[in-house]
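Enquirer: Sequence plus predicted model, see below.
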Amino acid sequence: MSGPAQDRFDRLRLIRSPNVGPVAYRQLIARFGSAGQALSAIPDLAARGGARAFRGADERAVAAEWQAVERLGGRHIFLGDADYPALLEEAGAAPPVLMAMGALPLDGRPLVAMVGARNASAAACRFARQLAQDVGARGGVTVSGLARGIDTAAHMGSLSTGTVAAIGCGLDVFFPPENAALQERIAAEGLLLTEHPPGTEPLARHFPARNRIIAWMAQGTVVVEAAPRSGSLLTARLAGEEGREVMAVPGFPLDPRAQGCNALIRDGATLVQSAEDIFESVGRIGGGLFRQPRATYAGPPPADLVEAERRQITGLLSMAPVVVDEIIRLSGASAGAVQTALLELEIAGRLQRHAGGRVSLLD
């Protein structure tokens, strides 16, 4: 293997290496220029961060994953690839790789996320299906999570015009089981996305991560029925944090399934009664329906550290999350130096990254 094929294999090896999360992946590529160079450098980075030993991803396991995806008729899409969702790529913590089935073109089409209760009412499911159908009739693509209830209705309404399903398991796992036929249709007629290798089961911890794919790849998120503290509200929050439009369908105040949507509207979300409301809302983003993603590997410039800087930066960290910009200000070091120190700690398994650009020590 050589050339572009080797580079793509190296990227997958880097992604599957221990402690290489989305932020670390971008920074490693920015610093070393290629996944192959980064793989050669990370044992030394881990040692500087305090790790006693570092073992990268097993090449045989990575090769097996690659072959399994190809056998399913899928493909790996990496950050920087032309078919990686443009707005998703804009998010700093976007998955470095997605596994995909289907060939639905997304360029030039508005993407609208639609989520809601699994135990949704019949009226809400009917409304979600019609709303997704109307979004498609106006040229849009509906994005959802293939869950029971509102997600299923949204996909059914948009199958003929364009639908994207982000799932929290492998491409070869059907969840929920009753949606197996729908999942196969989306893989054939729309686009099925996951960040998990084949065989990965739908564990509870996978779904918040799946929600960020749904929220971040769309111009806006519409919530149709949601109880307080539901996964749908998490998706709406993720959308808002990335500057996407948050929209909600109002419901009857005494129905617990409407309380989340009504609360979103009370807090400033756009009230949605039709597809026209959706397109009017997402049209306000950046003055139009589309935005250009920022540079794929927008990381700090390479910066070498002296030991005194490393100790000073590490000394400012604790198990309480702190914003990276605050570390830069307090340390007086350059942004590149601080990011390098944080990268070393992360590769060593000593640093945890949190939402909002915050970091904390794990030990």
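Expert: Perfect, I can see it now.
Enquirer: can we go C-alpha only for contacts and neighbour counts from here?
Expert: Will do.
Enquirer: In space, what's closest to residue 17 - neighbours in sequence excluded?
Expert: Spatially, and ignoring its direct neighbours in sequence, residue 17 is nearest to residue 57 (4.4 Å; CA to CA, 6 or more residues apart in numbering).
Enquirer: Distance check, that neighbour against residue 148.
Expert: According to CA to CA, to the nearest Å, residue 57 stands 35 Å off from residue 148.
Enquirer: same thing with residue 58?
Expert: 36 Å.
Enquirer: between the two, which one's more packed in?
Expert: residue 148 (18 against 11; other CA atoms under 10 Å).
Enquirer: how about the nearest residue to that one, chain neighbours excluded?
Expert: residue 118 (4.8 Å).
Enquirer: how about the one you found, what does it touch?
Expert: Counting by CA atoms under 8 Å, 6 or more residues apart in numbering, residue 118 touches 147-151.
Enquirer: could you redo the last one with a cut-off of 10 Å?
Expert: With contacts defined as CA atoms under 10 Å, 6 or more residues apart in numbering, the neighbours of residue 118 are 125, 147-152, 225-226, 230-232, 257.
Enquirer: putting a second one here so we can go through both:
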Amino acid sequence: MEQRKNQKVNLDSLGPTVLSAEEKINWIRLSRAEPIGPITFFELIQRYGSAGKALDDLPEITFKGNYKRKFKIPTIEEASQELEEHHRIKADLIAFSESDYPEILRHIADPPPLISILGDRKSLQKQALAIVGARNASLNGCHFSQKLATELGSYGYQIVSGLARGIDTSAHQGALKSGTIAVLAGGIDHIYPRENRELYYSVAEQGVIIAESPFGTIPQASFFPRRNRIIAGLSLGVIIIEAAKQSGSLVTARFALEQGREVFVVPGSPLDPRSYGANMLIRQGATLIQNTDDIISGVENLGKIKPVLKQQEKKPESQENSSFNKENNAKMQQHILDLLSISPIGVDEIIRECHFSTAEVMLALLELELAGRIHRHPGGQISLKG
């Protein structure tokens, strides 16, 4: 199956290192600020060198982008409280720039700046495979999921899944002895579904639980695709067992392809609606698998995941702004808005249409995004915010 490539910010200079207590709090504040997503966060870090300096300049940046609403940034006290709440349940917050952050996750297009972890953090540095599938899975599907997880664990692979009902639950259960990683859609303290409470604590004790959402966040439907990108991002490959036409597992498969991962699919009966999406992936070129050996032969040559794009060279600050002023910035922002519609187009295309340097265009895009006037899409695309 053809693997897609996403535009990616050059993050090599950000890790691994040790953040000071003050800068850790600043990372929490910046990453939790209302309009800031992962890509924007790292663009700010690259431009200003630290979260603290970026926070100092946010009011000016949003003013330039004509941001109309009050900009919501957590206070130092609120960020400190979130860190304390993690420690209260023996969890921790790991920043992208810290050594415990999963190496493989660093190389996706939009890695989370911070992840909450509960359990054995060393598990995050081991090679892993994801197993995902239907929540209303068949008994045979659950048995096969558990069998694959156990056998792949015997080969030394951690098993990643989403702690959901059905296939996810069986995968975690099969991998408890060898190591498993559960990725949550809500905060690290919110067990979902509640029926998996016992499994949650078993995974925390024998593996590791991670979450991108802030502590205390109740999972919502829109959070699950973000969760799925992390499941794929932590894995060398994704194994699909029973996926219906509109299954969230298909979203995980799409992220896997965009991140350069392998997609393996267990075929199902054409008479079973739970197999429609899985069989469709096979028709589109995913690797059909029937046993553990099929998976092992498919991943043994993958090795370490590499960054998916050549990194861009960063110009010195003085060169970026030497011929730029507020009037030019305002004109360029309007020109960019005139070029955009609600249909996404590539950032590279915008840069070609503007008569300014790449750095200046990227700064204008950053200001417009923080002002809530444009929306960023996967694959380096942007559109007007609808």
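Expert: Sure thing, it's come through. Computed from a predicted structure; not experimentally measured.
Enquirer: returning to that earlier point: looking at the second structure, name the residue matched to the residue nearest to residue 148 of the first structure.
Expert: In the second structure, residue 118 of the first structure lines up with residue 135, judged by TM-score structural alignment.
Enquirer: element containing the spatially most central residue of the first structure?
Expert: Closest to where the C-alpha atoms of the first structure average out (CA atoms, centre = their mean) is residue 213, at 3.3 Å. Remark: residue 213 of the first structure resides in helix 206-216, with elements defined by DSSP states H and E.
Enquirer: How about residue 221 of the first structure?
Expert: strand 220-224.
Enquirer: which residues of the second structure does that strand align to?
Expert: Counting by TM-score structural alignment, strand 220-224 of the first structure falls onto residues 237-241 of the second structure.
Enquirer: Mean distance between that stretch and the first structure after superposition?
Expert: For stretch 237-241 of the second structure, the mean deviation from the first structure after alignment is 0.4 Å (mean CA distance after the TM-score superposition for the first structure).
Enquirer: chain center to that stretch: distance?
Expert: 17 Å (CA atoms, centre = their mean, to the nearest Å).
Enquirer: still on that earlier bit, would you mind listing which of the contacts of residue 118 of the first structure are buried?
Expert: Taking 16 or more other CA atoms under 10 Å as the criterion, what is buried in those is 125, 147-152, 225-226, 231-232, 257.
Enquirer: From those, pick the one nearest residue 249 of the first structure.
Expert: residue 225 (7.1 Å; CA to CA).
Enquirer: For residue 258 of the first structure, see how far away that closest one is.
Expert: When residue 225 of the first structure is compared with residue 258 of the first structure (using CA to CA), they lie 5 Å apart.
Enquirer: quick one: common contacting residues for the two?
Expert: 116-117, 120, 124, 248-252.
Enquirer: closest to residue 194 of the first structure among these?
Expert: residue 116 (19.5 Å).
Enquirer: The closest one touches residue 148, doesn't it?
Expert: Yes. With contact defined as CA atoms under 10 Å, residue 116 of the first structure and residue 148 form a contacting pair (9.2 Å).
Enquirer: post-alignment, the longest helix belonging to the first structure versus the second structure, mean distance?
Expert: Longest helix of the first structure, by residue count under DSSP state H: helix 122-137. When the second structure is overlaid, helix 122-137 of the first structure sits 0.6 Å from its aligned residues on average, using mean CA distance after the TM-score superposition for the first structure.
Enquirer: what's the matching range in the second structure for the following helix or strand past that helix?
Expert: Downstream of helix 122-137 of the first structure, the first helix or strand assigned by DSSP H and E is strand 141-144. The alignment of strand 141-144 of the first structure onto the second structure (TM-score structural alignment) spans residues 158-161.
Enquirer: Ok, stretch 268-279 of the first structure next?
Expert: Under TM-score structural alignment, the match for stretch 268-279 of the first structure is residues 285-296.
Enquirer: starting at the chain centroid, how far to the matching stretch?
Expert: The chain centroid and the centroid of stretch 285-296 of the second structure are separated by 25 Å under CA atoms, centre = their mean.
Enquirer: how close does the residue of the first structure most remote from its centre get to residue 339 of the first structure?
Expert: Distance from the C-alpha centroid of the first structure, by CA atoms, centre = their mean, peaks at residue 308 (36.1 Å). To residue 339 of the first structure, residue 308 of the first structure is 15 Å away according to CA to CA.
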